[in-house]
Structure formats: C-alpha cells, structure tokens
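Asks: Predicted structure and sequence below. I'll ask about it afterward.
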Amino acid sequence: MKKVNIGGVPEHFNLAWYLTLKNGDYKREGINLRWHDYAGGTGAMCKALRNKEIDIAVILTEGIIKDVIDGNPSRIVQTFVQTPLIWGIHVANNAPYKTLEDLKGTKAAISRYGSGSHLMAYINAKNNEWNLEKDLDFEIIKNLDGAVEGLTAGKADYFLWEKFTTKPLVDKGTFRRIGNCPSPWPCFVIAVREDFIESNKEDLVTILEIINNTTSKFKDIPNIDNTIADRYEQQLEDVQEWLNLTEWSQNLIDEHTIMNVQKQLYALNIIPRIVDHKKLTFKL
C-alpha cells in the first residue's frame, strides 16, 4: 500500500479530510494517506514540503505562492476553498486598543515569517494606508497557543488569525476582535511536491477525486453543523454562519487569480518578482 503524507491546519476547513480518512476511502484504493496537523500554519507546512516530511499540503494561497517563488519545489494542483479567509484582528482582552488605527506602529504577533499571519498583516496595513516600513513590527509566536501567551504577556499587541477558529477565545474573554481582514483571493489550495507529482500522478488523481467528491456535497452531510461545533468547540450559530460563507472548489486555480495574488504580494515587497502561472501550478 502506497504511503502518502499530507499536512494541514487542525481547523474546520479540513474536516472533509478527516471524514474521508475515517471512512477508509483512500485505503480502499490502495493508498495509506497519513494526515499531519500543522498548528503553526503555512510557514510550518512550507518547511515540511521542502524537507520532504509531507508530500501534499492544504495551504494558504499567498503563503505557498511566496514560497514556491522563493524556491520551494512544489506546485499548486487545485484550489481547495474558493472563498476568502476572514482573518480576525485580535488584541488581548485587557489591551488599551479599541480601533485598527490604535494598532498603527504596534507589534503584530505572527506564527513565523512567510506565514499567513505575517503576509496578512501587510494586507491589513495596506488597507489602512499605513507606512509599511514604519508602522509594522513583528513578534514570532509559532501558533495560536503562542499568540494567547504573547498577547496576554504584552510581547505583541495584535494577532491576525482565522475569525471562526479564534471565536472561542473571544467568547472566553481571552481576546477581543476589533476588526476583520478578508484575504483578497481564494484562501486554501492543495500543493504537492514536484517529485511526488512526477512519480505518483495516478495516486494523486485518486486522492483528489475522493476529497472532491466529499467537498462537493459537504454542506449536505446530515448534521454537519453539529459535528463541526462539537469537534472544534464552536457555537452552533458561528458554524452555521461559517458554512453559509464558505465554498469549496474542485478546480485548478485560474491564471487571473494567480496573477492577482502575485501583483499584490509584489506591491507589498513580499515577493521579489512575478512569475508565469505555469511555474506555480500543475494541471493533472
């Protein structure tokens, strides 16, 4: 049986992978798909792809595009979630900040450089017309637990993370959310190491067929809202709002979107150049 390692964030977006694994869908096709949680997010997964610790990553669009341009030998083979990610902008509950303008020039907590939390801090700064050199400062906190510790201790002042994932912390009074920053592109893609694509194309096609079959009918799964609420300790109404806002995809990301992401990252000096979409994607 072919062993395949896949990584993703331990969040509700990836429940479809858990369900297909639990059902034994991949093993029936002779594939031993092993899921690995990356609480550190996109930066940690980029490193894991480079180190060949995983073959496939369900990863933020902007993060993998930046890392492929920086030399990661991987390609995007499909969009996974078509809709934008809604990043909540969070501060410690007892922090003095009330508005986004109050955060200008303060320190953003990021999981690591090149991560979504890092890149979206630039998008937020641009949206609010801040000076990208003077008004941004960063503190590496590794993951959500690190953000709780860092913001509470005052090591950093604000933190961008997916709104619904952090909602339980807002409900508990650990964080306050003072704004949102939607990503201006589809949020998650499926990226695969180039050497894996070359040697395991049939297995990869099978894996995508299985997950796409589930995501295309995901919202119709009986009691899926209750399942998500229980598994991820979320309020039912928050899960229902998230389901209404979220659309999965079964298609390769298009050239226009790839160029739009690159143009915005280039304008923010996050990537050194814009490359042809064929260097970032692979059509199976």
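Replies: Looks like it arrived, so ask away. On a predicted model such as this, the values are computed, not experimentally measured, just so you know. Residues are numbered from 1 along each chain as shown.
Asks: C-alpha from now on. contacts and neighbour counts both.
Replies: Will do.
Asks: check contacts around the most centrally placed residue in the chain.
Replies: By CA atoms, centre = their mean, the chain has its centre lying nearest to residue 60, at 3.7 Å. Each residue near residue 60 by CA atoms under 8 Å, 6 or more residues apart in numbering is listed here: 42, 116, 187, 188, 189.
Asks: so which of the residues you listed is the most crowded?
Replies: For the contacts of residue 60, the largest number of neighbours (other CA atoms under 10 Å) sits with residue 42, at 29 neighbours.
Asks: Please name the nearest non-neighbouring residue to that one.
Replies: Leaving aside its chain neighbours, residue 42 sits nearest to residue 115 (5.2 Å; criterion: CA to CA, 6 or more residues apart in numbering).
Asks: separation between that neighbour and residue 46?
Replies: Going from residue 115 to residue 46 by CA to CA, to the nearest Å gives 9 Å.
Asks: Now list whatever residues contact both of the two.
Replies: residue 63.
Asks: Could you report the neighbour count for residue 7?
Replies: Neighbours of residue 7 (other CA under 10 Å): 27.
Asks: ignore the last one, residue 174
Replies: Using other CA under 10 Å, residue 174 is surrounded by 19 other residues.
Asks: Next one for the comparison:
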Amino acid sequence: MTETQKPLRIGFVPEHFSTPLHYAQKYFSLSAELIPFPSGTGHMITSLRAGEIDIGIGLTEGWVAGLGKEGLEGDGGYRIVGTYVETPLCWAISTGHSRTEITSPNSLLTHTKCGVSRIGSGSYIMSFVLSDTLTPSSRSPFTHIPLQTFASLRDGVNNGTADFFMWEHFTSKRYYDNGSIKKIGEIYTPWPSWQIVASTSILPSSPQLEALFTAVNKGIQHFNANAEENIKYISTELDYSEEDAREWLGTVKFAVDVKGVDEKVVQDTVGVLRKAGVLVEGKGLTSQEMVSVKRS
C-alpha cells in the first residue's frame, strides 16, 4: 500500500459532537483511522504539525489562533477546509465544589488562576473572551495553568492548582450533577463552533478529502434523521446521561455540507481574538491564508 492509499488519520474530540463522524465510519464507508484527542484542539495542532494525523475536527477559535500567532514556523502545518458545526458552543465556567469564595464570573477578577488544557487551546482562548466581558482593560487578569485533560482540570479546581476552568456545558454537566465541581457561569463563542482542518501535506487537493466530506455529510444526514439512535449512542458510548443527550440534541446544528469555509467566519474570529489579545495584527497568517477550501 502506498502512502497516498493509507486511510486518513483523523483527530477528533471524543464527545457528543463526534457522533456523525462515528456514523460516517459505521454506515458510509469512511476509510479512516479515528484518533481520539480528549485534551482537545491544541493537542491536535501539535499532532498535525508533527505529521501524526492528517485531519482534525476541532474548535474554530483553536484552529484560527494556531495559524494567526506570531512566530509561526514553516507553513503552519494545516489549513481550514470545512465547517462541521454551525451553532456556537456554550462554555461552562467551573470551580471546585467547596470553593465558597468563588460564586460568579466576577469572583474571577480576584481568583485568577485559570486552568486550561493547553496554551492555545479553546479553553485558553475563551479565557480571553471571558476577560473581555469582565474588565475594560486590554490585559487579561488571568494566569494560565496548563493541565492537559478534562479530568485534570476538574482535579485542579478542587486541589487549588487552579481557581476555575471553562469546558463545554454538556460535557461538564454530569460533574455538577454529582457534586464534584460547581458551575458559576457560562459564555458562548461569538462564532460557529467546529471546523475541519487538513494537513498541508495532503493539500491543495486530495481524493481522500473529497471522500471524507461525502461520508461526513451522510453521517450528519443519518444523525439528523435518527434522534433515538443518537441518544442511545451518546448515553452508552460517551460520557453523558440520556437526559443530557436529549437536551443537547435541541441545541446543535451540524453543517448541511461540511465542504468549505465561510471566510467571514474566520475574519470575525480573528477580529475577536485580536480584541481579546490572543492575536496581534500583522502577525501570523491572514484569515484568507488560513482557508484552503472556501464555501461556494
């Protein structure tokens, strides 16, 4: 088997949003090795640049920040090629279950240790968006503590390593329900939440990439038509209750056609990240350079 014939290596976050990808492989002949990245988008960026995966499905702000930062080496390693989820992501703001001194987002102006999965990840970037809502200062009040995984973030806010962290609402909810962490607020991304990227090593064109788009589109169609199957899969194979899976289904809208990216979404994301202090104008790639496949 030649290099070009090898199945695509697809990085994904093993959460409820991955359900259509599972269907694409189970029912629609997606030829791929699905590689879970529970620590999120930032870890996938590292793996794309190391040649360990070919495709990543992750958070919009993570992909854009990874290509927009100053000091970018080489060609950046990947480009944005598709739109996976159209709806914004709700990030829950969490602290330790016994942290009685932390009661609301305003408490974080004085309890400033922010747990993140990795520097540059979605949890890191959203801290700047949160900062922008809390203080008029252009400088974030937070100190960032990289803790790698969701489990380590939960431990960190309970043992004092961090004061708070942000993670997707429904992924966090079961840990509010069992009392291991406490919710003090939430914040939405000001952009559609999930995009697909491809390694520059398989661009600009790849028959495998076209096949991926086709299979994922069919996976999304199956998802949209089979609510009860979704709930069973999410509540038995992933870390969610049936009630939470059912509630989440009412909040999410996947792309009808995942191929291509609306360049304005990337431009708007760059604008917010610059305002939040994550990106600096004139550094890194432009929004036009980040996109390899535009929506027609």
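Replies: Arrived safely, thanks for sending. All of these numbers come straight from a predicted model, not from anything done at the bench.
Asks: Burial check on the aligned residue in the first structure for residue 131 of the second structure, number of neighbours?
Replies: Aligned by TM-score structural alignment, residue 131 of the second structure pairs with residue 125 of the first structure. Residue 125 of the first structure has 20 neighbours, counted by other CA under 10 Å.
Asks: Doesn't residue 125 of the first structure lie inside a strand?
Replies: No. Read with DSSP: H, G, I helix; E, B strand; the rest coil, residue 125 of the first structure is helix and lies in no strand.
Asks: correct me, but it touches residue 131?
Replies: Yes. Shown here, residue 125 of the first structure and residue 131 form a contact pair, counting by CA atoms under 8 Å, at 7.4 Å.
Asks: quick one on the thing from earlier: what's near enough to touch the match of residue 131 of the second structure?
Replies: Contacts of residue 125 of the first structure (CA under 8 Å, 6+ apart): 131, 132, 135, 136.
Asks: same question, residue 258 of the first structure
Replies: residue 277.
Asks: Is it located within a strand, as I assumed?
Replies: No. Going by three-state DSSP, the assignment for residue 258 of the first structure is helix, not a strand.
Asks: Tell me where the second structure has strands.
Replies: With strands called from DSSP state E, the second structure shows them at 8-12, 32-36, 55-59, 78-85, 90-96, 113-116, 143-146, 164-168, 181-188, 194-199.
Asks: who wins for proximity to residue 288 of the second structure among those strands?
Replies: Counting by CA to CA, residue 288 of the second structure lies closest to strand 78-85 out of the strands of the second structure; the figure is 10.2 Å.
Asks: next one: that closest one to chain centre, how far?
Replies: Mean-position distance between strand 78-85 of the second structure and its chain equals 12 Å (CA atoms, centre = their mean, to the nearest Å).
Asks: now stretch 37-53 of the second structure
Replies: 12 Å.
Asks: List the buried residues of it.
Replies: 37-45, 47-49, 52-53 (16 or more other CA atoms under 10 Å).
Asks: With respect to residue 99 of the second structure, which of the residues you listed is nearest?
Replies: Of all the buried residues of stretch 37-53 of the second structure, residue 39 has the smallest distance to residue 99 of the second structure: 24.4 Å, by CA to CA.
Asks: Where in the first structure does stretch 8-23 of the second structure fall?
Replies: Under the alignment (TM-score structural alignment), stretch 8-23 of the second structure falls on residues 4-19 in the first structure.
Asks: Quick one: residues in contact with the matching stretch.
Replies: So stretch 4-19 of the first structure is contacted by 31-41, 45, 53-59, 81, 165, 211, 214-215, 218, 228, 232 (CA under 8 Å, 6+ apart).
Asks: 6 Å - rerun?
Replies: Identification of contacts with stretch 4-19 of the first structure by CA atoms under 6 Å, 6 or more residues apart in numbering yields 33-39, 41, 54-58.
Asks: Quickly note the distance from the residue nearest to the centre of the first structure to residue 204 of the first structure.
Replies: 19 Å.
Asks: Burial check on the counterpart of residue 203 of the second structure in the first structure, number of neighbours?
Replies: In the first structure, the residue paired with residue 203 of the second structure is residue 197, using TM-score structural alignment. By other CA under 10 Å, 20 other residues sit near residue 197 of the first structure.
Asks: Quick check: closest non-adjacent residue to residue 197 of the first structure.
Replies: Excluding the flanking residues, the one nearest residue 197 of the first structure by CA to CA, 6+ apart is residue 204, at 7.2 Å.
Asks: cool, and residue 66 of the second structure?
Replies: Among residues not flanking residue 66 of the second structure along the chain, residue 120 sits closest, at 6.7 Å (CA to CA, 6+ apart).
Asks: Aligned to the one you found, what sits in the first structure?
Replies: Matched by TM-score structural alignment, residue 120 of the second structure corresponds to residue 114 in the first structure.
Asks: Identify the residue nearest residue 246 of the first structure in space, chain neighbours excluded?
Replies: residue 83 (5.7 Å).
Asks: can you tell me how far the one you found sits from residue 61 of the first structure?
Replies: 11 Å.
Asks: And those two? Which one has more around it.
Replies: The neighbour comparison of residue 83 of the first structure against residue 61 (other CA under 10 Å) goes to residue 61, with 26 against 19.
Asks: and that one, what does it touch?
Replies: 187, 188, 189.
Asks: Pipe those into JSON lines and attach distance to residue 253 of the first structure per row.
Replies: As requested, these are exported to JSON lines (distance: CA to CA, whole Å):
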{"residue": "187", "distance to residue 253 of the first structure": "11"}
{"residue": "188", "distance to residue 253 of the first structure": "10"}
{"residue": "189", "distance to residue 253 of the first structure": "8"}
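Asks: before we move on, back to that, distance check, the match of residue 131 of the second structure against residue 183 of the first structure.
Replies: From residue 125 of the first structure to residue 183 of the first structure the distance is 13 Å (CA to CA).
Asks: Same check on residue 79 of the first structure?
Replies: From residue 79 of the first structure over to residue 183 of the first structure the distance is 14 Å, taken as CA to CA.
Asks: So these two - more neighbours on which side?
Replies: Legend: neighbour count by other CA under 10 Å for residue 79 of the first structure and residue 183, higher for residue 79 (24 against 21).
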